[in-house]
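J.: Got a sequence here, can you model it:
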Amino acid sequence: MSSITQGRGETKTALLYRMVMEEHICPFGLKSKDLLERRGFEVEDHHLTTRAETDAFKEKHGVKTTPQTFIGGERIGGYTELREHFGKSVTKADETSYQPVIAIFSVAFLMALAISWATYDTIFTLRAIEWFFAVSMCLLGIQKLQNVESFSTMFLNYDLLAKRWVPYGKIYPFGETLSGVLMIAGTLTWISAPIALFIGTVGAISVFYAVYVQKRELKCACVGGGSNVPLGFVSLTENLVMIGMGLWMPIRMLFWSA
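T.: Predicted structure coming up:
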């Protein structure tokens, strides 16, 4: 009987072979051990302490990687295969995901509320909405600034201006971030608003043309050059936000000055 289907009174046992060396402990081995223990397994934890020992193990079992888990005499595989064995979701390397965008906008929203509370002792302010959009621009800009070269390469796939003038792809992240910082401070609107309005307008037209006119399936560079976020609604929203802020901030400045 498989150890997965053993009765409640019986101990479920799994054999785990993982690399545990002085200078390297395999993180996927640790994750496999943790997952097995959380599933109620008693783990026979076998350490592969040298490269030679690891290579010999892989050759013996005809596998290319470690860790390897065995349950009921059956080889399950590595950490990914173990997750699949237990019916857990597994993200493929090239699978699209909105998780980075959700994380950025969620944190931006909480930061905006925190700034509003610290400044006005309430979260219900117009400035909180402005800060949400401005902080979002900064966080998105940071993602791009981590690897400007990678971002600009992906950006060239669809941005109409960058295709005509390649350096624009490297200028864009700095412009977005600078504009967001100035909007958080509520100063130098004559600089932040035109920048946001310009890059937002060019970006919106580029995304709309690539996705909705040409109907191309591309990865979005909005959260950096290595993302798996699909180009479309998210990037279009980012650009529309910048257009909105580029129009709103001068109006707000004039209104409050009057």
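
J.: Please make it C-alpha for all contacts and neighbour counts, starting now.
T.: Fine.

J.: which residues in the stretch 1-150 of the chain form helices?
T.: Listed in chain order, the helices of the stretch 1-150 of the chain (DSSP state H, counting those that start in this stretch) span residues 27-38, 51-61, 79-85, 99-120, 126-145, 148-155.

J.: Switch these over to a markdown table, and while doing so, append distance to Gly180 and mean neighbour count to every line.
T.: Listed next are the helices of the stretch 1-150 of the chain as a markdown table, based on distance: least, Cα to Cα, whole Å; neighbours: other Cα atoms under 10 Å:
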| stretch | distance to Gly180 | mean neighbour count |
| --- | --- | --- |
| helix 27-38 | 37 | 17 |
| helix 51-61 | 50 | 13 |
| helix 79-85 | 39 | 17 |
| helix 99-120 | 12 | 16 |
| helix 126-145 | 5 | 22 |
| helix 148-155 | 18 | 20 |
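
J.: got TSV for these, with distance to Lys219 too?
T.: Output for the helices of the stretch 1-150 of the chain, formatted as TSV (distance: least, Cα to Cα, whole Å):
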stretch	distance to Lys219
helix 27-38	28
helix 51-61	36
helix 79-85	24
helix 99-120	13
helix 126-145	14
helix 148-155	8
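
J.: Which among the ones you listed is found nearest to Phe70?
T.: Of all the helices of the stretch 1-150 of the chain, the one in closest proximity to Phe70, counting by Cα to Cα, is helix 79-85 (9.6 Å).

J.: quick one, longest helix in the protein?
T.: Secondary structure of the chain read by DSSP state H shows that its longest helix is helix 233-257.

J.: who does that helix touch, helix- and strand-wise?
T.: In terms of contacts (3 or more Cα pairs under 8 Å, 6 or more residues apart in numbering; DSSP states H and E), helix 233-257 is packed against helix 126-145, helix 189-208.

J.: what's the distance between that helix and the middle of its chain?
T.: Chain-centre distance of helix 233-257: 25 Å, with Cα atoms, centre = their mean, to the nearest Å.

J.: from what I can see His46 touches Leu16, true?
T.: Yes. Counting by Cα atoms under 8 Å, Leu16 is a contact partner of His46 at 5.8 Å.

J.: Which residues does the longest helix of the chain contact?
T.: 101, 130, 133, 137, 183, 189-190, 192-201, 203-204, 207-208, 220, 222 (Cα atoms under 8 Å, 6 or more residues apart in numbering).

J.: Another for comparison:
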Amino acid sequence: MSATISSAGHGTVQVGTPRKAVIYRMVMPEHLCPFGLKSVDLLKREGFEVEDHWLTTREETDAFKAEHGVKTTPQTFIDGERVGGYDDLRRRFNKSIADPNAVTYAPVVAVFAMSALMALAVSWAMFGSLLTVRAVEWFIAIAMCLLAVQKLRDVEGFSNMFLGYDLLARRWVQYAYLYPFGEALAGVLMIAGALTWLSVPIALFIGTVGAVSVFKAVYVDKRELKCACVGGDSNVPLGFVSLTENLMMVAMGLWMAFRALT
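T.: Next up, the predicted model:
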């Protein structure tokens, strides 16, 4: 509810009147536009009263686009002025816009953070303690498995990016297809602590070849490439993180070999 107050020399001022926005978005049985939902949510969070118009058929949607000369929906109007789609709405409210081509370490951070939490959880469940040697082992092994899953989602895409810098894959292309399976197998065996005679050589081999390849591409040849460590569709730059991943596998392989021999 709004109220009015008098202000000397300024007439009457409305207090508490909600701002209004009008939005047109696709809501069809076979398609519910996610950006329409996000736009409505953003408007409400910004304090707007939303007049929500649903475009329930393809014909209705096409007619709306033709009428307003736009190519996409949703479309938001504020004070009779067309603001535009979801990204345009975020710009109006000075909010950041995600760049799909931006370089980011987010996928790698997510994998390592989740691996650490899972390792700590298993350590607590098994030993009643978070800080154990096995927790460190599980962290590396789980990280290997999660990274392998990212590659196995699209082996072809991974191989395309991997061939850009891996020295062995460039000489023997099939290695690019075998790598994710080797990483997954070594990780699973290391989690179980089984078949060390198999997991250790795999981890040492792929970790060493990977570390040498990354070091040469980044620090010797000075090339700016994307890392295939989290799959072929990532924007993670090849560099320190990629080198660290491979060195962790080497360290894990050496540690597991040492444990087996002592």
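
J.: So which of His46 and Leu16 of the first structure has more stuff around it?
T.: Shown here are His46 of the first structure and Leu16; by other Cα atoms under 10 Å, Leu16 has more neighbours (24 against 14).

J.: Nearest residue to the aligned residue in the second structure for the more buried one in space, ignoring adjacent ones along the chain?
T.: In the second structure, the residue matched to Leu16 of the first structure (TM-score structural alignment) is Ile23. Excluding the flanking residues, the one nearest Ile23 of the second structure by Cα to Cα, 6 or more residues apart in numbering is Thr76, at 4.4 Å.

J.: What lines up with Thr177 of the first structure in the second structure?
T.: When the second structure is aligned by TM-score structural alignment, the residue opposite Thr177 of the first structure is Ala184.

J.: count of neighbours near that match?
T.: 24.

J.: cool, Asn239 of the first structure as well?
T.: Using other Cα under 10 Å, Asn239 of the first structure has 26 neighbouring residues.

J.: ok, so what distance separates it from Ala52 of the first structure?
T.: 54 Å (Cα to Cα, to the nearest Å).

J.: before we move on, what about Lys170 of the first structure?
T.: Using Cα to Cα, Lys170 of the first structure is found at 46 Å from Ala52 of the first structure.

J.: Phe132 of the first structure now?
T.: 54 Å.

J.: same thing with Val223 of the first structure?
T.: 41 Å.

J.: Isn't His47 of the first structure up against Met19?
T.: Yes. Using Cα under 8 Å, His47 of the first structure is in contact with Met19, at 5.8 Å.

J.: out of the two, which sits in the more crowded spot?
T.: Neighbour totals were compared for His47 of the first structure and Met19, and Met19 leads with 23 against 17 (other Cα under 10 Å).

J.: quick one: contacts for the nearest residue in space to the more buried one that is not next to it in sequence?
T.: Residue nearest to Met19 of the first structure in three dimensions, not counting chain neighbours: Leu48, with 4.6 Å by Cα to Cα, 6+ apart. Counting by Cα under 8 Å, 6+ apart, Leu48 of the first structure touches 17-21, 54.

J.: 10 Å instead?
T.: 17-21, 25, 54-57, 66-67 (Cα atoms under 10 Å, 6 or more residues apart in numbering).

J.: Looking at the residues you listed, which two lie furthest apart in space?
T.: Every pair of those checked by Cα to Cα; the farthest is Ile25 and Ala56, at 17.8 Å.

J.: So which residue is smack in the middle of the second structure?
T.: Nearest to the geometric centre of the second structure sits Pro107, at 4.6 Å (Cα atoms, centre = their mean).

J.: so what corresponds to that one in the first structure?
T.: Pro107 of the second structure maps onto Pro100 in the first structure, by TM-score structural alignment.

J.: and that match, how far is that from Cys138 of the first structure?
T.: 14 Å.

J.: what's the answer for Leu188 of the first structure, then?
T.: For Leu188 of the first structure relative to Cys138 of the first structure (Cα to Cα), the value is 16 Å.

J.: follow-up on the earlier one: so for the match of Pro107 of the second structure, what's the nearest residue that isn't a sequence neighbour?
T.: Leaving aside its sequence neighbours, Pro100 of the first structure sits nearest to Val223 (Cα to Cα, 6+ apart; 7.2 Å).

J.: and what of Ser96 of the second structure?
T.: Nearest to Ser96 of the second structure is Arg90, by Cα to Cα, 6+ apart, at 6.9 Å.

J.: What does the one you found correspond to in the first structure?
T.: Match for Arg90 of the second structure (TM-score structural alignment): Arg83.

J.: give me every residue that touches that match.
T.: Arg83 of the first structure neighbours (Cα under 10 Å, 6+ apart): 32, 35-36, 76-77, 89-90.

J.: Out of the residues you listed, which is nearest to Ile123 of the first structure?
T.: Using Cα to Cα, those come closest to Ile123 of the first structure at Ser89, 36.6 Å.

J.: my guess is that closest one contacts Tyr79, does it?
T.: No. Checked against Cα atoms under 10 Å, the pair Ser89 of the first structure and Tyr79 is beyond contact range at 11.9 Å.

J.: returning to what we had before: now list whatever residues contact both of His46 and Leu16 of the first structure.
T.: 67-68.

J.: Next, the mean deviation of the strand or helix carrying Ile184 of the first structure compared to the second structure.
T.: According to DSSP states H and E, Ile184 of the first structure maps onto helix 168-185. Once superposed with the second structure, the aligned residues differ from helix 168-185 of the first structure by a mean of 0.5 Å; criterion: mean Cα distance after the TM-score superposition for the first structure.
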